[in-house]
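Student: any chance you could fold what I've pasted below:
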Amino acid sequence: MPTPALPARSASAMAARWIKLNKERIRALLLGTISLLLFLVAWHFLTKYRVVFFVRFTNVPSPLAVHASFVKAIHDPHFLMHIALSCRRIFLGFSLAALIGVPLGLVMGRFKLVHETIFPVAEVLRPIPAIAWVPMAIMLWPTNEQSIVFITFLGSFFPILVNTLHGMSLVDPVLVRAAQCLGAQERAIFREVYFPASLPHIFTGLTVGMGVAWVSLIAAEMISGQYGIGYFTWEAYSLVQYADIALGMITIGVLGLASSLLVRAIGKLVMPWGRT
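Tutor: Below you'll find the predicted structure:
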């Protein structure tokens, strides 16, 4: 007796439906892949022919040289230790910034007196770049490790705080009055109105803060660190190892991208109403 073709048709129909539903994602993935390939091809030819046109590619390593450096480094426990230490510093500094910045932003956005007291100090400190904090951090903290985590914390703290404040300022006051008319206490209003309404801006601040945290961390590791991917990159420059410089830069970019994607993924889990 011949096998019915219904399962095959059903599978093809499901595949077609999945492609239709994820058409935009597939398109974005294809365009991103093509863009990266074109970038690698351009990089290869610019370094192969040592092009000099305003920008000099005479000493820039080729993609193949960077790949060879990566293959060598991935088997080196020191390189993996650099990555692990940088990730640990990011986790500590960013977590502290989120645990302090989000509640502080919520309180400042709700209570005018707290906002008027803390906001001027925050606005004075916020424009100071992370690299300018390095000497002060070395004086404030007894070890380099603590000072680097502190600089990473500062880099991510202010974007989180400002975006949380912005989210609080955009909460519809009609919702707050409606909750008060229904007898909600201050704690319930925070939990049921202010916090959910501010979540999109909070996660925007967390995403931006993660990127700034990496910038701050690399600056601190290059100046005062003894380990970390920033130190690895600076050491490669000091030893004139061009391929390792590019490897360190690419590693920083990949780690930063992965951590930002992780924050966005957590945001989608926390805010299911924002999914398309």
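Student: every contact and neighbour count from this point should use C-alpha atoms.
Tutor: Noted.
Student: Ile218 is in contact with Ile131, correct?
Tutor: No - contact between Ile131 and Ile218 fails when scored by CA atoms under 8 Å: they sit 9.5 Å apart.
Student: so which of the two has more stuff around it?
Tutor: The residue with more neighbours, out of Ile131 and Ile218, is Ile218; 26 against 18, by other CA atoms under 10 Å.
Student: mind checking the SS state of the more buried one?
Tutor: helix (DSSP: H, G, I helix; E, B strand; the rest coil).
Student: look up how far Ser86 lies from the nearest residue in space to it that is not next to it in sequence.
Tutor: Using CA to CA, 6 or more residues apart in numbering and skipping residues adjacent in sequence, the residue nearest Ile218 is Gly230, 4.6 Å away. From Gly230 across to Ser86, the span is 8 Å (CA to CA, to the nearest Å).
Student: this one as well, want them side by side:
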Amino acid sequence: MPDTDVRDDRRRVRGLDALELQPRRGTGERSAAETAGRIWAATWPKLAAVALVLLAWQAVVWSGWRTEFVFPGPDRVLPTLFREITTPEFWEAVQVTMRRALTGFALALVVGVIIGIAVSQFKPLRVAIGSLITGLQTMPSIVWFPFAMLLYGISESAIMFVIVLGAAPSIAGGLTSGIDYVSPSLLRAGQVMGLRGVQRYTVLIIPAALPMFVTGLKQGWAFAWRSLMAGELLVIINQQNSIGWALSQARQLNDAERLLSYIIIVLVVGIVIDVFFNWADRALRRRWGITGS
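Tutor: Sure, this is the predicted structure:
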């Protein structure tokens, strides 16, 4: 009898395990299907937009607004684009441009964070340069290049100088706005916990300001990217291969197909970085409970 009871208990345990495993498999299948559904829901509007743009582009070409020598259609530009991205020179150009973009943005981030923290904590400094920061954001980056070339000559430093001037004010403004909107109750809680000095910023203030700070970073990247493109078109450093240099070469050779191909590349890079910042913004909002999903 005891052996029979033991066997019955084992059967019941195995039956319970099987019942527990079944919902888990179903849950896994549902989560995979939900993930695929979310990916498709986020992807199909973009694909539809691309199709509409290509159709409108081809319609303008068919209308005869400009000759195809000047304004070729996607049927001629896209094959040129695919040929370009298979060449080593193209990836060398992308590497040089992205290295400049990331280096300049990193410098702008350091400068913007320092200025943003200083302005948010010292009221006389905010009164003195708060409007100046806003004014710098409104200035076209191309205005700075003659002065940058006067200071640094035709060099990488001239491009970095303009990138920092273009991006740092937006980053500083985003951080300042984020710090301004930190809840006073959080600041009081930090005082009670004994947070002082640098720890007060790293543990409390900057994490609480992150949602608005990410918005400033996104805007700062947009200014940095535009400044870089203008710089590579104007500051040709020993014919160093880059996206801007390729654009300039295509314009000089009247190669409209190659020119439009690199314009598409610039657009695609901007969209990819924008998607990354949007993802970071949504993740932060979910973490802070600002959105429900």
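Student: what residue of structure 2 matches up with the residue nearest to Ile218 of structure 1?
Tutor: Aligning on TM-score structural alignment places Gly230 of structure 1 opposite Gly244 in structure 2.
Student: isn't its match up against Ser227?
Tutor: No - Gly244 of structure 2 is not in contact with Ser227 according to CA under 8 Å; the separation is 11.0 Å.
Student: got the contact list for the residue in structure 2 that Ala15 of structure 1 lines up against?
Tutor: In structure 2, Ala15 of structure 1 lines up with Glu29, judged by TM-score structural alignment. Applying CA atoms under 8 Å, 6 or more residues apart in numbering to Glu29 of structure 2 gives no contacts.
Student: Glu29 of structure 2: what secondary structure?
Tutor: helix.
Student: before we move on, back to that, for the residue nearest to Ile218 of structure 1, give me its contacts.
Tutor: Going by CA under 8 Å, 6+ apart, Gly230 of structure 1 touches Leu217, Ile218, Ala219, Ala220, Glu221, Met222, Gly248, Ile252.
Student: in terms of helices and strands, where is it?
Tutor: helix 229-238 (DSSP states H and E).
Student: compared with structure 2, how much does that helix deviate?
Tutor: Relative to the matching residues in structure 2, helix 229-238 of structure 1 has an average distance of 1.8 Å after the fit, by mean CA distance after the TM-score superposition for structure 1.
Student: check which helix or strand covers Glu116 of structure 1.
Tutor: Under the criterion of DSSP H and E, Glu116 of structure 1 resides in helix 112-125.
Student: run through who's touching that helix.
Tutor: Val107, Met108, Gly109, Phe158.
Student: could you pull out the helices for structure 1?
Tutor: Secondary structure of structure 1 (DSSP state H): helices located at 6-21, 23-48, 63-74, 77-110, 112-125, 130-140, 144-169, 173-181, 186-189, 195-224, 229-238, 242-270.
Student: and among the ones you listed, the most buried is which?
Tutor: Mean neighbour count (mean count of other CA atoms under 10 Å) peaks for helix 144-169 among the helices of structure 1, with a mean of 25.
Student: packing partners for it?
Tutor: helix 77-110, helix 130-140, helix 195-224 (3 or more CA pairs under 8 Å, 6 or more residues apart in numbering; DSSP states H and E).
Student: please redo it, this time with the cut-off set to 10 Å
Tutor: On a contact count with 3 or more CA pairs under 10 Å, 6 or more residues apart in numbering; DSSP states H and E, helix 144-169 of structure 1 meets helix 77-110, helix 112-125, helix 130-140, helix 195-224.
Student: check the offset of the first one from the chain's centre.
Tutor: Right, helix 77-110 of structure 1. Distance of helix 77-110 of structure 1 from the chain centroid (CA atoms, centre = their mean, to the nearest Å) equals 10 Å.
Student: try the third one
Tutor: In terms of CA atoms, centre = their mean, the centre of helix 130-140 of structure 1 is found 22 Å from the chain centre.
Student: before we move on, the earlier item: angle of the helix holding Gly230 of structure 1 against helix 195-224?
Tutor: If you take axes from the mean of the first three to the mean of the last three CA atoms, to 10 degrees, helix 229-238 of structure 1 sits at 30 degrees to helix 195-224.
Student: by how many degrees do helix 229-238 of structure 1 and helix 242-270 diverge?
Tutor: Counting by the same axes, to 10 degrees, helix 229-238 of structure 1 points 160 degrees away from the direction of helix 242-270.
Student: show me how far the helix holding Glu116 of structure 1 is from its chain's centre.
Tutor: 26 Å.
Student: likewise stretch 236-255 of structure 2?
Tutor: Averaged C-alpha coordinates place stretch 236-255 of structure 2 at 25 Å from its chain's average position (CA atoms, centre = their mean).
Student: Ala16 of structure 1: what's it in contact with?
Tutor: Contact partners of Ala16 of structure 1, counting by CA atoms under 10 Å, 6 or more residues apart in numbering, are Ser10, Asn22.
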